[in-house]
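Trainee: sharing a model that was predicted from the sequence below.
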Amino acid sequence: MSFLDTLTAWGALAALLQFGIVLSVIIRVVLTRHPPGSSFAWILLTTLLPYVGFLLYLAFGERPVGRLRAKRLRDAAERRGHLAQHKLTPLGPLPSRLVRHRTLLRLAAKLSGMPTATGSTVVLKASSKETIASLHADIAAARHSIDMEFYIWEDGGEVAEISSALIAAARRGVRVRILVDDFGSRIFLRSEARRRLEAEGVAVASALPMKLLQIFGLQRADIRLHRKTVVIDGRVAYTGSFNMIDPKNYAEAKVVGAWVDAMVRVEGPAARLLDAVWRFDWALQPDGDLSDLDRTFETLRTPNTGDAVISTVPSGPYQPGDSNLLLILEAISRAEYTLTITTPYFIPTESVVQALLNAALRGVNVRLIVPERCDNSATGWAMRRYFDDLLQAGVHVLLYQGGLLHTKSIAVDNEFAVFGTLNIDNRSMHLNFELMMVIFDDDFVADLVRLHEEYESRCRELSPEAWRRRPISDRLKEGASYLVSPLL
């Protein structure tokens, strides 16, 4: 066989291999029921770049969490299942003010597998400074346990004060456990700060560790633990958007400004729900103790501390559906007068866009508050691609200019709030471990509305007419980013 014939044979083999790769990815995408936009993006990428697309699909195309973790998820879910049978709420009818929202509460309980909790106290911590001060005080008062989980933990600045308080708590006999995401907290996990905490008896674990063999087929690389939860003595808990990092101490701060965050402090029966979520996540780790879940709910009687009614809805790749997406759609559909949403990243599903358009068209005052500058330029340009239809329907789009607005919140008709860790994007709604709370409490909702008004005072509202006159170069950037947005 001549050299030319050999080249022809290898070329034919390569073409056949490429055809097999493209065909296998197409079949797998179709059978896996990806969203249409994501399906098209994967098929296009693999057709144009077969080998690259194939490897990327193995790493990021689906959402497996690894065989060991999948088994622990099933075991943990089974053990937690009995929690849904408990009644944290008093027996009897709902308060009259909540009767019209009974189906929302029923949906939240169904999605989460956990009951609605009444008799709780919720306080909005409207800034990182307020959050750190409140956490410091509660840690100093802890007597038995401190359990924390964060996507990002970086020591230094104001966070050093929290680390010192945790060490002091451990020295006086308090059990302290910290769970952080392996990617978001990769610097901390390899730092002297971690070693110092562990030397003082603080347990530190990494969630969803990234390893080469797990990435290719056993565990998707970009599924992350995005929850931010603190539970102290099982009676006080926090959640929201704040990561354990000084808000001015991150790489892009000099460009886009400091992170602007908010948290909620919960006391009473609803704190037990956040405790359940934290213990569920801790039990998923290879060295986690599933019996933790059993001990947690041997006794669920918690004294009432206030009038708040709260449903807690965790979500993640372990669920067949996207729980928090369904919750967001229901919250939007319930708005009759006002609807305000704050999110740092707005790359929604078409169902969310249609829900917002419907709300605006039926006369709801819809206000979307997003940062003017994102820490990811592609995400920022993709986000703007959605503004045309929203502005045309009458949605008020406000660009926050006071830093990187990171608060994830929804206020509906000044009656209830949806608050937590969820960004309005594909990653949060479909991939990551997230947590949202539905909160009925007049004082909390009023405080959140005032916080939204404060944000608005530092915003630039887009004019539909001016937006239509933006440069063609901006439109091209938006369109290109939009095409790859299902993969962001």
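Mentor: That came in fine, so what should we check first?

Trainee: alpha carbons only for contacts and neighbour counts from here, please
Mentor: OK.

Trainee: distance-wise, check Gly119 relative to Leu88.
Mentor: Shown here: Gly119 relative to Leu88, a distance of 9 Å by C-alpha to C-alpha, to the nearest Å.

Trainee: please enumerate the shared neighbours of these two.
Mentor: Shared contacts of Gly119 and Leu88, defined by C-alpha atoms under 8 Å, 6 or more residues apart in numbering, comprise Pro269.

Trainee: list the buried residues of the helix or strand containing Ala446.
Mentor: Element membership of Ala446, judged by DSSP states H and E, is helix 442-456. Neighbour-count burial for helix 442-456, counted by 16 or more other C-alpha atoms under 10 Å, picks out Phe444, Val445, Ala446, Leu448, Val449, Leu451, His452, Tyr455, Glu456.

Trainee: what's the most distant pair in these?
Mentor: Distance extremes for these: the farthest pair is Phe444 and Glu456 at 18.3 Å, using C-alpha to C-alpha.

Trainee: hang on, the earlier thing: okay, the buried residues of helix 442-456 in CSV with distance to Met148 next?
Mentor: Formatted as CSV, these follow (distance: C-alpha to C-alpha, whole Å):
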residue, distance to Met148
Phe444, 23
Val445, 25
Ala446, 28
Leu448, 24
Val449, 28
Leu451, 26
His452, 27
Tyr455, 28
Glu456, 32
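
Trainee: picking that back up, for the helix holding Ala446, packing partners?
Mentor: For helix 442-456, the elements it packs on are strand 117-125, strand 396-400, strand 408-412, strand 416-420, judged by 3 or more C-alpha pairs under 8 Å, 6 or more residues apart in numbering; DSSP states H and E.

Trainee: okay, these in CSV with mean neighbour count and distance to Ala70 next?
Mentor: Output for the helices and strands packed on helix 442-456, formatted as CSV (neighbours: other C-alpha atoms under 10 Å; distance: least, C-alpha to C-alpha, whole Å):
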stretch, mean neighbour count, distance to Ala70
strand 117-125, 22, 29
strand 396-400, 21, 40
strand 408-412, 24, 28
strand 416-420, 26, 25
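
Trainee: for Leu213, find the nearest of those.
Mentor: When those are compared by C-alpha to C-alpha, strand 416-420 sits nearest Leu213, at 32.6 Å.

Trainee: could you list the residues in contact with the closest one?
Mentor: When contacts are defined by C-alpha under 8 Å, 6+ apart, strand 416-420 is touched by residues 239-241, 263, 331, 408-411, 435-442, 445.

Trainee: measure how that strand sits relative to helix 442-456, angle-wise.
Mentor: 70 degrees (axes from the mean of the first three to the mean of the last three C-alpha atoms, to 10 degrees).

Trainee: I'd like the next helix or strand past strand 416-420.
Mentor: Of the helices and strands lying after strand 416-420 in sequence (DSSP H and E), the nearest is strand 424-425.

Trainee: one more to weigh against that first structure:
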Amino acid sequence: MLFTLLFIAYILATIGVVLNLLISGARPTKTMAWLLVVIVLPVLGIILYLVFGVNRRKYKFYKIKEAQKVKKYLSRVDGFYEDHFTEQAILPENRDIYRKTPELISKNCRFLPYPDNKAKILRNGPATFDAIFDALEKAETFIHIQYYIFEEGELTDRMMKIFKEKAKAGVEIRLLYDGVGSQFLSNKYTNQLQELGGNHSCFLPIANMRPTSTLNYRNHRKIIIVDGKIGFTGGINVTDKYIRSDAGPLGIWHDMHLQLEGPIVNSLQAVFVTDWNFATEREENGDLLKDKYFPKSEPKGDAVAQIVASGPDSDFSSIRQEYFSLITQADDYVYITNSYVIPGEAILTALQTAALSGVDVRLIIPETSDSVVVKWGVRSYFEEMLRAGVRIYLYKDNFLHSKTLVADDEVISIGTANFDLRSFEQNFEVNALVYNESLAKELKSYFMEDIENCEELKLEEFKERPVGDKIKEGIAKIFSPIL
């Protein structure tokens, strides 16, 4: 009798999963993938679907926008931003095809392109943290820091030293970190910051998580804003893995970051302010929507820049649309460096179409991975891309963590988002687009330098890989919706 009841419950739960997939409007490939997971892993598959598979975007991320307070605040952010900065926005005077991307981004996530910015590419940890510490030491009004991984060590100790000096000088300090990525950040460290008068908050802390609604939705953004004048974003987290070879098993991580000055910093600040308000659930001192935190900026350079923000609370997958737009509009080349390439149907088709159309499409992907399942999930797409003429390079020098794209000597994207479903649908992400020829050529040159540390895959050789590898790839591909 008990077995019969359990079996009936399992059948009903499976039917529920199927109905949810149909109602949510999931793509056929995604529907079939989840059905395979449910069938191959009875009971566990259903649990995995409830945690990882439910379309939170359709339901606005566990009803975030149904909460009146948050909905009202998001509306205020939009209104404040529009009132203060819309008149500065322009469409970049690049080729006509690249006029489409700025308009796309402005519609799908509201952020407009701004001229007169200075943008500097920061390659690897030492250069990035030298620039960050220099900016922090010059702070006069406020420091806003947001990271997925904020891990105690040499870098955080140095930051705390700066925090102490700046707190004495009356500088406001706010630290926002993710509940999973920074789960080992100690109370000792945050209490120390609190004692200085600084504020800190955890984005969806583990203790408050609901496994079927919030566990899988992480804030993967990396943002620093100093005085509203200088900002940083990119792939680099605050962890000693970027400066010490003994900080982890994969050696020193190779990554890219971007330093921004000019009007675009306020767009980055708007992302932080929204996340801070959500995480803290309070409006301290009348809220952060003040001119003090969004100062008017004088021209700093000749770069047009635009922020792309996306998350499970978004109406559209802005990051996916950004990548799709840049790939499909490329005329000469598109070079992508990314640590997790599990593209899904749309981006895979974009890459194949571009390559088959004669565009020089190249990917640099790490040879090693911090996840065995992800490694085989990434490799499961190699043959389809190679057949279309996409050139794939495996980076062999330590672990590659960059998330960059450069196309046609005209536009670059540097940010936090990977080429996978997690970044497209589940994580809160942020990228910076810069429409500038000199920066595009600079990032292109770094790409070519990285190729020197790579092994290029050849289709005929890859097709001869062991059957065991093909089986691992096939299994990983089934589980790609939850990677």
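Mentor: Thanks, I have it. Everything quoted here is computed from the prediction, not taken from an experiment.

Trainee: sorry, back to before: what's the closest of the helices and strands packed on helix 442-456 of the first structure to Leu16 of the first structure?
Mentor: Nearest of those to Leu16 of the first structure, taken as C-alpha to C-alpha: strand 408-412 at 48.1 Å.

Trainee: just checking, what packs against the closest one?
Mentor: Judged by 3+ C-alpha pairs under 8 Å, 6+ apart, strand 408-412 of the first structure is in contact with helix 323-334, strand 338-342, strand 416-420, helix 442-456.

Trainee: same list (the ones you listed) but as CSV, adding distance to Tyr250 of the first structure.
Mentor: Formatted as CSV, those follow (distance: least, C-alpha to C-alpha, whole Å):
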stretch, distance to Tyr250 of the first structure
helix 323-334, 28
strand 338-342, 21
strand 416-420, 21
helix 442-456, 22
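
Trainee: so for Ser164 of the first structure, which of these sits nearest?
Mentor: Ser164 of the first structure lies closest, by C-alpha to C-alpha, to one member of these: strand 416-420, at 26.3 Å.

Trainee: just give me the mean distance for that closest one relative to the second structure.
Mentor: Its matched residues in the second structure lie on average 1.0 Å from strand 416-420 of the first structure after superposition (mean C-alpha distance after the TM-score superposition for the first structure).

Trainee: now that strand: which residue numbers in the second structure?
Mentor: The aligned range for strand 416-420 of the first structure in the second structure is 411-415, by TM-score structural alignment.

Trainee: what's the spacing between that stretch and its chain's center?
Mentor: Centroid displacement of stretch 411-415 of the second structure relative to its chain, using C-alpha atoms, centre = their mean, to the nearest Å, is 12 Å.

Trainee: and what of stretch 93-112 of the second structure?
Mentor: The answer for stretch 93-112 of the second structure is 19 Å, by C-alpha atoms, centre = their mean.

Trainee: contacts for that stretch?
Mentor: If you take C-alpha under 8 Å, 6+ apart as the criterion, stretch 93-112 of the second structure is touched by 86, 89-92, 113, 267, 306-310, 314-318, 322, 325-326, 329, 410, 435.

Trainee: would you list the buried entries among those residues?
Mentor: Looks like the contacts of stretch 93-112 of the second structure have 89, 91-92, 113, 267, 306-310, 314, 316-318, 322, 325-326, 329, 410, 435 buried, using 16+ other C-alpha under 10 Å.

Trainee: Leu44 of the second structure contacts Val38, doesn't it?
Mentor: Yes: using C-alpha atoms under 8 Å, Leu44 of the second structure is in contact with Val38, at 7.4 Å.

Trainee: more neighbours: the two, which one.
Mentor: Val38 (21 against 13; other C-alpha atoms under 10 Å).

Trainee: aligned to the more buried one, what sits in the first structure?
Mentor: Under TM-score structural alignment, Val38 of the second structure pairs with Thr46 in the first structure.

Trainee: ok, now Ala330 of the second structure?
Mentor: Per TM-score structural alignment, Ala330 of the second structure is aligned with Ala335.

Trainee: can you tell me what sits against stretch 174-181 of the second structure?
Mentor: Stretch 174-181 of the second structure is contacted from outside by 143-150, 198-206, 218-220, 276, using C-alpha under 8 Å, 6+ apart.

Trainee: those in helices, which ones?
Mentor: If you go by DSSP state H, those have Trp276 in helices.

Trainee: give me the buried subset of the contacts of stretch 174-181 of the second structure.
Mentor: Buried among those by 16+ other C-alpha under 10 Å: 143-150, 198-205, 218-220, 276.

Trainee: could you list which of those residues belong to strands?
Mentor: Under the assignment DSSP state E, these contribute Ile143, His144, Ile145, Gln146, Tyr147, Asn199, His200, Ser201, Cys202, Phe203 to strands.

Trainee: show me where the stretch 251-400 of the second structure has its strands.
Mentor: Taking DSSP state E, counting those that start in this stretch as the test, the strands found in the stretch 251-400 of the second structure are 253-254, 256-261, 303-310, 333-338, 360-366, 391-395, 399-400.

Trainee: list the contacts of Leu386 of the second structure.
Mentor: Counted by C-alpha under 8 Å, 6+ apart, Leu386 of the second structure has contacts Ile392, Lys458, Leu459.

Trainee: secondary structure element for the corresponding residue of the second structure for Ala193 of the first structure?
Mentor: The criterion is TM-score structural alignment: under it, Ala193 of the first structure has Tyr189 as its aligned partner in the second structure. Using DSSP H and E, Tyr189 of the second structure sits in helix 187-195.

Trainee: what packs against that helix?
Mentor: strand 199-203.

Trainee: give the aligned range of the strand it packs on in the first structure.
Mentor: Going by TM-score structural alignment, strand 199-203 of the second structure sits over residues 203-207 in the first structure.

Trainee: off-centre distance for the matching stretch?
Mentor: 19 Å.

Trainee: which residues touch it?
Mentor: 176-182, 189, 194, 197-198, 224-225, 285.

Trainee: try it again at 6 Å.
Mentor: Residues outside stretch 203-207 of the first structure that contact it (C-alpha atoms under 6 Å, 6 or more residues apart in numbering): Arg177, Ile178, Leu179, Val180, Asp181, Asp182.

Trainee: also stretch 131-146 of the first structure?
Mentor: Here stretch 131-146 of the first structure makes contact (C-alpha under 6 Å, 6+ apart) with Lys125, Val174, Arg175, Val176, Val231, Ile232, Asp233.
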